[in-house]
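J.: I'd like to go over a predicted model; first the sequence, then the structure.
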Amino acid sequence: MVRTVIPFGRPAPNAEIDAEADAFVADRLREEQGKDARAPHGQIGEVWDALGQLDASDFAVDERPAPSRRGLIVGGALAASFALGGVLLWRGQPVIHETALGERRMVDLPDGSRVTLNTATRLAARFDGDRREVVFEAGEALFEVAHRDGAPFDVLSQDGRIRVTGTRFNVYRQAAFTQVDLLEGGVTAGPAKGVGAAVRLRPGQAVRLSTAGQPGPIFVAQAGRIDDWNHGRISFDGASLGEAVAEMNRYSRTPLRVLNPSLNRLPIDGVFEAGDTAAFARAVGRLHGVAARTDGKAWTLS
């Protein structure tokens, strides 16, 4: 059903008084008596929920010059509700930060914290009063959190929670787990819903949280790898070709393909520019005598 918006204008001098409009005004006045002038949050939410049902065709303009008094009243009430509701919802809505494949970007957050997003990363940040929360949806990011008394900083990934007050740490979300590497300060990592025990990390330690948020064994943080991606490079020390190919492909739109699965066990050492799959393919070819070919869309190793 198309809802028509009629341009506002003055009614004709001899226009007959709209009894229905008078009743509408009287009802609204009775409702307002004894109430707080501020609109209840639930009513604002209902207005915005209604807006979500509209599309462009719902706002077609009718050229009729004389609107009814009821149309003027309803239109004005909706406009005021939209304005107030928009302000409240804007303050509570998360802000999305994301990077494309091969892109890195640094973002300054409203509380003075800073986050550097690695390739193909997406997170939603919500800051409202003492609430500081980031929902980690994909990828990898390095956080430098500003200390604020009484306002913890939470990172939610899958069903896990990483909580800090002021620290520097890396979060890398993969399909089967989320890895947390602590470089400075302290973090607590565990289930977001408090089901099960959380672990407390010290600088130089790391842990992997399962998709349910359960922490595994604590191990040494990969500070060198984190420093590498922050400077646009990737280093391998005894990695398998299969592992190296998967890491290189995180940064490039010209991916690597290994035709013979037995090649995946070849050892790879060296430092490469993130995203430069051509240089990587040629280096593997020279080192292991592997044929490296490209069709312009991908590199094939065989």
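T.: Ah, there it is.
J.: every contact and neighbour count from this point should use C-alpha atoms.
T.: OK.
J.: any idea how far stretch 293-302 is from the chain center?
T.: 33 Å (C-alpha atoms, centre = their mean, to the nearest Å).
J.: give the buried residues for it.
T.: Arg293, Ala298, Trp299, Thr300, Leu301 (16 or more other C-alpha atoms under 10 Å).
J.: and if you look at stretch 212-224?
T.: For stretch 212-224, a neighbour-count test (16+ other C-alpha under 10 Å) marks Ala212, Gly213, Gln214, Pro215, Ile218, Ala221, Gln222, Ala223 as buried.
J.: following the longest helix belonging to the chain, which helix or strand shows up next?
T.: Across the chain, the longest stretch assigned as helix under DSSP state H is helix 69-92. Per DSSP states H and E, helix 69-92 leads on to strand 95-98 as the next helix or strand towards the C-terminus.
J.: wait, doesn't Glu20 sit right on Asp27?
T.: No - contact between Glu20 and Asp27 fails when scored by C-alpha atoms under 8 Å: they sit 10.7 Å apart.
J.: contacting residues for Ser300?
T.: Not quite, residue 300 is Thr, not Ser. Thr300 makes contacts with Leu256, Arg257, Val258, Leu259, Ala291, Ala292, Arg293, Thr294, as judged by C-alpha atoms under 8 Å, 6 or more residues apart in numbering.
J.: just send those back as TSV, with distance to Phe82 and secondary structure too.
T.: Output for the contacts of Thr300, formatted as TSV (distance: C-alpha to C-alpha, whole Å; DSSP: H, G, I helix; E, B strand; the rest coil):
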residue	distance to Phe82	secondary structure
Leu256	51	strand
Arg257	53	strand
Val258	56	strand
Leu259	58	coil
Ala291	63	coil
Ala292	60	strand
Arg293	58	strand
Thr294	55	strand
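J.: putting a second one here so we can go through both:
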Amino acid sequence: MDDHAAGTELTDGAAAWLVALDAGTADRAAFERWRDADVRHAVAFAEVAATWRTLDGVRALRPLQQPAQPMPAPRRASRRMVLRGAIGTGIAVATGGGFAYSAYARDRAETGVGERRMIRIDDGLTVDLNTDSILYWRTGGDRPTLWLDRGEAAIDCRNGATPIDLRTPSGHLKLGGGSFNARLGASECALTVLDGSAAAGDRTAHGGERLSLTADTARIEPDDDAAIERMRGWRQGVLVLEGDRLDHALAEYNRYLRHKIAIGEPKLAGLRLGGRFSTSDVGEFLSAMHASFGIVARRDADGTILLVTA
């Protein structure tokens, strides 16, 4: 096989992995074995991923409020062929959601339900990963890049001269020096700027503001003190409640619990709660519920904790 044919085969293989990763059909462990087996595999995948990243950068230049114009689909070329052609010509072509290039990152961290993990990316960048979260990252090049794939992360960037790229399923943000809290919802990323600044397209949020990012919009609004206290609290293993309804409080608390708490009587849903509770010791919370409201906890056969009046 000549060098050209070998290079084409490598690119096809890398593009196939990227397409499968984007579709959610790839075995990530198998992909990582393939990538790490030969440096040429890693280089080919990096080229494909770089094309994908270029596309994402082109998307970021489009005003967030303006819908993308649909591109005509090729009639015969496969997505692997389109990616191969894009690499050869420098043309970026859309082949999916644009998030599968997280596989380009060499480093990955994950927390289970109820776990937290502190990650030191480099001397000026640390990330505190909250419960049930996944983060990828890559250093080198002109700036570090983070991919928040699931959950919530507190990001401390103390090197203001080097902005951070934060990529999420909802879009792309640039973080200057400062402290930030990023949380993924069903269809948006909510980024609170504790200090410093963050930008999405032409929108910039500053300290005390929340930037809510969806696939095609960016909204900035002041964040309230109670919400900021909750963000600071989870980093200390504490759930902070300030007049929250019981049903809302449980939705938040259950993020940290393998055995969830459920309301056994509808009338209890509107009870208002205040205080600071350990996210790792549910007994403390249940004792407070009994002392304050006479509510008792019963366990179902599946482990669910049911709250009812005595």
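T.: Yep, that arrived. Predicted model, so just to flag it, every value in this text is computed and none were measured.
J.: tell me where the stretch 201-302 of structure 1 has helices.
T.: Along the stretch 201-302 of structure 1, counting by DSSP state H, counting those that start in this stretch, helices occupy 223-230, 241-249, 277-288.
J.: the last one aligns to what range in structure 2?
T.: So that's helix 277-288 of structure 1. Mapping helix 277-288 of structure 1 onto structure 2 (TM-score structural alignment) gives residues 282-293.
J.: not counting its own residues, what contacts the matching stretch?
T.: So stretch 282-293 of structure 2 is in contact with Phe277, Ser278, Ile295, Val296, Ala297, going by C-alpha under 8 Å, 6+ apart.
J.: gap between that stretch and the chain center?
T.: The answer for stretch 282-293 of structure 2 is 32 Å, by C-alpha atoms, centre = their mean.
J.: that stretch vs structure 1, mean deviation?
T.: Average distance, stretch 282-293 of structure 2 versus aligned residues of structure 1 after superposition (mean C-alpha distance after the TM-score superposition for structure 1): 2.1 Å.
J.: and that stretch, what's buried?
T.: Buried residues in stretch 282-293 of structure 2, defined by neighbour count with 16+ other C-alpha under 10 Å: Val282, Phe285, Leu286, Met289, His290.
J.: got it, and stretch 241-254 of structure 1?
T.: Result for stretch 241-254 of structure 1 [16+ other C-alpha under 10 Å]: buried residues Leu241, Gly242, Ala244, Val245, Glu247, Met248, Asn249, Arg250, Tyr251, Ser252, Thr254.
J.: show me what the fourth one aligns to in structure 2.
T.: Residue-level alignment of Val245 of structure 1 against structure 2, with TM-score structural alignment as criterion, gives Leu250.
J.: please apply the same query to the last one.
T.: Here Thr254 of structure 1 is matched to His259 in structure 2, going by TM-score structural alignment.
J.: next, find the distance separating that match from Thr304 of structure 2.
T.: Counting by C-alpha to C-alpha, to the nearest Å, the separation of His259 of structure 2 from Thr304 of structure 2 is 5 Å.
J.: likewise Leu166 of structure 2?
T.: Separation of Leu166 of structure 2 from Thr304 of structure 2 (C-alpha to C-alpha) stands at 36 Å.
J.: then Gly178 of structure 2?
T.: Gly178 of structure 2 is 40 Å from Thr304 of structure 2, by C-alpha to C-alpha.
J.: cool, Gly176 of structure 2 as well?
T.: Distance check for Gly176 of structure 2 against Thr304 of structure 2: by C-alpha to C-alpha, it reads 43 Å.
J.: likewise for Asn254 of structure 2?
T.: On the measure of C-alpha to C-alpha, Asn254 of structure 2 and Thr304 of structure 2 end up 11 Å apart.
J.: quickly list what's touching both of those two.
T.: Lys260, Ile261.
J.: related to what we said a few turns ago, for the match of Thr254 of structure 1, give me its contacts.
T.: Neighbouring residues of His259 of structure 2 by C-alpha under 8 Å, 6+ apart: Gly303, Thr304, Ile305.
J.: and Met12 of structure 2, what is it in contact with?
T.: I think there's a mix-up here, since residue 12 of structure 2 is Asp and not Met. By C-alpha under 8 Å, 6+ apart, the neighbours of Asp12 of structure 2 are Arg80, Met81, Arg84.
J.: same question, Ile162 of structure 1
T.: Counting by C-alpha under 8 Å, 6+ apart, Ile162 of structure 1 has contacts Asp154, Val155, Leu156, Val187, Thr188, Ala189, Gly190.
J.: and the residue opposite it in structure 2 once aligned, how close does it get to Thr145 of structure 2?
T.: Correspondence of Ile162 of structure 1 to structure 2, assessed by TM-score structural alignment: Leu173. Using C-alpha to C-alpha, one obtains 10 Å as the distance from Leu173 of structure 2 to Thr145 of structure 2.
J.: mutual contacts of the two, please.
T.: Counting by C-alpha under 8 Å, 6+ apart, the residues touching both Leu173 of structure 2 and Thr145 are Asp165, Leu166, Arg167.
J.: and for the first one, the neighbour number?
T.: The number of residues packed near Asp165 of structure 2 is 19, by other C-alpha atoms under 10 Å.
J.: then the second one?
T.: Close neighbours of Leu166 of structure 2, defined as other C-alpha under 10 Å, add up to 20.
J.: among the contacts of Ile162 of structure 1, which recur in structure 2?
T.: Contacts conserved in structure 2 for the contacts of Ile162 of structure 1, counting by both residues aligned by TM-score structural alignment, their matches' C-alpha atoms under 8 Å: Asp154, Val155, Leu156, Val187, Thr188, Gly190.
J.: from the residues you listed, which is closest to Asp227 of structure 1?
T.: Lowest distance from Asp227 of structure 1 to the kept ones among the contacts of Ile162 of structure 1 (C-alpha to C-alpha) belongs to Val187, with 19.4 Å.
J.: any idea how far Ile220 of structure 2 is from the equivalent of that closest one over in structure 2?
T.: Under the alignment by TM-score structural alignment, Val187 of structure 1 pairs with Ala198 in structure 2. Separation of Ala198 of structure 2 from Ile220 of structure 2 (C-alpha to C-alpha): 11 Å.
J.: okay then, goodbye and thanks.
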